[in-house]
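Trainee: Predicted model, plus sequence, below.
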Amino acid sequence: METLKIGGVSITWLSGGVTNLDGGAMFGVVPRGLWSKKYPHNERNQIELPTDPFVLQMDGKNFLVETGLGKGKLTEKQLRNYGVTRESELDESLERLGLKAEEIDYVLMTHLHFDHAGGLTKLEKGQYLSAFPNAQIITSQVEWDEMQSPNIRSKNTYWKENWEAIESQVVPFEEKWSFGAITMVHTGGHSDGHSILIIEDAGEILIHMADLMPTHAHQPVLWVMAYDDYPMTSIAAKEKWLPYGLAKNAWFSFYHDAFYRAVKWDKEGKQIVESIKRER
């Protein structure tokens, strides 16, 4: 399991599942001739996209960022349509870290699409239960509202089986939520309630752009997904936070990248100068 330290915050990446989705949808209006130079595709034009959460450990507290696809919850049709080649192994990953699900204090959700929120609940004897029963679940108020009342487009990704069992644990925030070195900031863009995560301690910084920058290949400001509900808002958020991070020599981490857990670019954002590669 790959790890990183940001000041006094320990970061460990987990195994949350693997999907394979259409590369054109993942890169929007960017021509395949451009994006395929940075991210490979198979013969069906699909690209490999893990859904890997990570654990933050700080001041005796355990924070889980995102929750993976979940396990045993998707139908055969869903497994096929989303190109799932592996479901979540979250409990096994936590065990390797010496943790149990009951020991997670906070679950930080950048947004609540099924591929991020599937692991919030588990299916036991036909009933959905909270997977992290002792945790506060943090997400933006806008995201939480839409999760419960999705529109005609978003109902395909906001599923009641991912939220009804954890409703009492959710602690929504308006524009910002902070705990020590950790800050969540509402950005919108990919979804109306989408947030990013910033960890800053002892002069070091990591920015988790979540689905504003799902892979290292999405670093160009205009390279946003066709899945984004508000692409111009995504672009504006990238225009703000990418230069902010580059100026601070930040690590940028990824939830969906098949090759990198996190990278540092040079100050111009042209070259990767340091990286943590994902075990394959």
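Mentor: Nice, thanks for sending it over. Residues are numbered from 1 along each chain as shown.

Trainee: hey, let's count contacts and neighbours off CA atoms from now on
Mentor: OK.

Trainee: Return the set of buried residues in the longest helix along the chain.
Mentor: Taking residue count as the measure and DSSP state H as the definition, the longest helix of the chain comes out as helix 231-247. Judged by neighbour count (16 or more other CA atoms under 10 Å), helix 231-247 contains these buried residues: 231, 233-235, 237-238, 242, 245-246.

Trainee: again, but for stretch 92-107
Mentor: Within stretch 92-107, the residues that qualify as buried by neighbour count (16+ other CA under 10 Å) are 93-94, 101, 103-107.

Trainee: And the contacts of the longest helix of the chain?
Mentor: By CA atoms under 8 Å, 6 or more residues apart in numbering, the residues outside helix 231-247 that reach it are 187-190, 205-207, 212, 221-222, 224-225, 228, 251-252, 265-269.

Trainee: State the next helix or strand along the chain beyond it.
Mentor: Remark: after helix 231-247, the chain's next helix or strand is strand 251-253, criterion DSSP states H and E.

Trainee: Centre of the chain to that following strand, how far?
Mentor: 12 Å (CA atoms, centre = their mean, to the nearest Å).

Trainee: In addition, the following structure is provided for comparison:
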Amino acid sequence: MTLEQFHVSGDTTLTWLNGGDTNMDGGAMFGVVPKPLWSRKYPVNEKNQIELRCDPVLIQAEGRNMIMEGGIGRGRLSEKAMKNYGVTEESSVEENLSDLGLSPDDISDVLMTHMHFDHSMGLTKETAEGRKPMYPNAVIWVNEIEWEEMKNPNIRSRNTYFKENWDAIEHQVKTFKKEKEVVPGIRLIHTGGHSAGHCILNISRGDREIWHMADIMPTHAHQNVLWVLAYDDYPLDSIEKKQEYTLPAIEQGAWFMFYHDYKYRMLRWDENGKEIVESLLREEAEESE
């Protein structure tokens, strides 16, 4: 498997790793948007499910190896859960890192936009000695609101915040309030919306401006500010933050990167957001065209 890479500038490179594949209900992923509209923009299977990759991004900058998001891990879900979440592939992040001459021990920071199960399961692994951190030497950056809800979920969020995804990494977690610049030009920004502590990621290095809108715009088909998820706890906040960050970035010609998109790793729209003018495709998606 070839790993897709994008050279940002200078010493900064993005590499997509294989964090596993899920297939989730399309109606839930597009909320109140009618299926005849969203299905024109994103393929759907006979079970009304859409493919959602869970692929962490290795960010190399300032001599550090950072990972954004955790993937779904391997051996972390029961057979029933695998079926419910439409898992067709589990993580091979360790093998990917090895192909790059790295190991999980070499990761210095993990940048989490939020801690829902499909983003956080790959932060730990099951071993003969019990559950252990996947990245034992890393600082795991999480918004403080998100971390608090992760540990104390409510009646709704307990279906995605699991103790098994935080108990082995608690000592590695560092929290922040509004914003955290991990290295110059790479920062997590609190938005709320999808969850109370949800964050987006901005990379501004050299002449590149890159946004990862995480799950307030999980795929390219969610570009419309009104197309938000039924999974969003605060959908009006998702809409507001998409207006605040996405629209100006499109006008300025910024890149958008994705964790979940079945087809695009990154893309850039024209200033009106009508046409994709430049993109980096997933290898499998490129071969299927």
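Mentor: That came through fine. The shown structure was predicted, so the numbers you read here are calculated from the model rather than taken from an experiment.

Trainee: So after superposing, what's the score?
Mentor: These two chains, once laid on top of each other, score a TM-score of 0.98 by TM-score structural alignment, normalised by the length of the first structure; 280 aligned residues with a CA RMSD of 0.8 Å.

Trainee: related to what we said a few turns ago, what span of the second structure is the longest helix of the first structure aligned with?
Mentor: Against the second structure, the aligned range for helix 231-247 of the first structure is residues 235-251 (TM-score structural alignment).

Trainee: Quick one: end-to-end distance for the matching stretch.
Mentor: For stretch 235-251 of the second structure, the first-to-last residue distance is 23 Å (CA to CA, to the nearest Å).

Trainee: now do stretch 154-174 of the second structure
Mentor: Stretch 154-174 of the second structure: ends 22 Å apart by CA to CA.

Trainee: List the buried residues in it.
Mentor: Burial within stretch 154-174 of the second structure, assessed by neighbour count using 16+ other CA under 10 Å, is assigned to 157, 160-162, 165-166, 168-169, 172-173.

Trainee: Just give me the closest of those to Ala138 of the second structure.
Mentor: Proximity to Ala138 of the second structure was ranked across those by CA to CA; first place goes to Gln172, at 6.8 Å.

Trainee: how close does whichever residue in the first structure pairs up with the closest one sit to Trp163 of the first structure?
Mentor: Taking TM-score structural alignment, Gln172 of the second structure has Gln169 as its aligned residue in the first structure. When distances are taken as CA to CA, Gln169 of the first structure and Trp163 of the first structure turn out to be 10 Å apart.

Trainee: Thr215 of the first structure too?
Mentor: Spatial separation of Thr215 of the first structure from Trp163 of the first structure under the definition CA to CA is 26 Å.

Trainee: show me what contacts the spatially most central residue of the second structure?
Mentor: Geometric centre of the second structure, nearest residue: Tyr259, 3.9 Å, by CA atoms, centre = their mean. When the contact criterion is CA under 8 Å, 6+ apart, the partners of Tyr259 of the second structure are 53-57, 69, 214, 218, 265.

Trainee: just checking, Gly193 of the first structure touches Pro150?
Mentor: No. Under the contact definition of CA atoms under 8 Å, Gly193 of the first structure does not touch Pro150, with a separation of 11.9 Å.

Trainee: The two: which has the busier surroundings?
Mentor: A side-by-side neighbour count of Gly193 of the first structure and Pro150, using other CA atoms under 10 Å, places Gly193 first with 23 against 17.

Trainee: That one matches what in the second structure?
Mentor: In the second structure, the residue paired with Gly193 of the first structure according to TM-score structural alignment is Gly197.

Trainee: Please name the nearest non-neighbouring residue to that match.
Mentor: Spatial nearest neighbour of Gly197 of the second structure, excluding adjacent residues (CA to CA, 6 or more residues apart in numbering): Glu146 at 4.0 Å.
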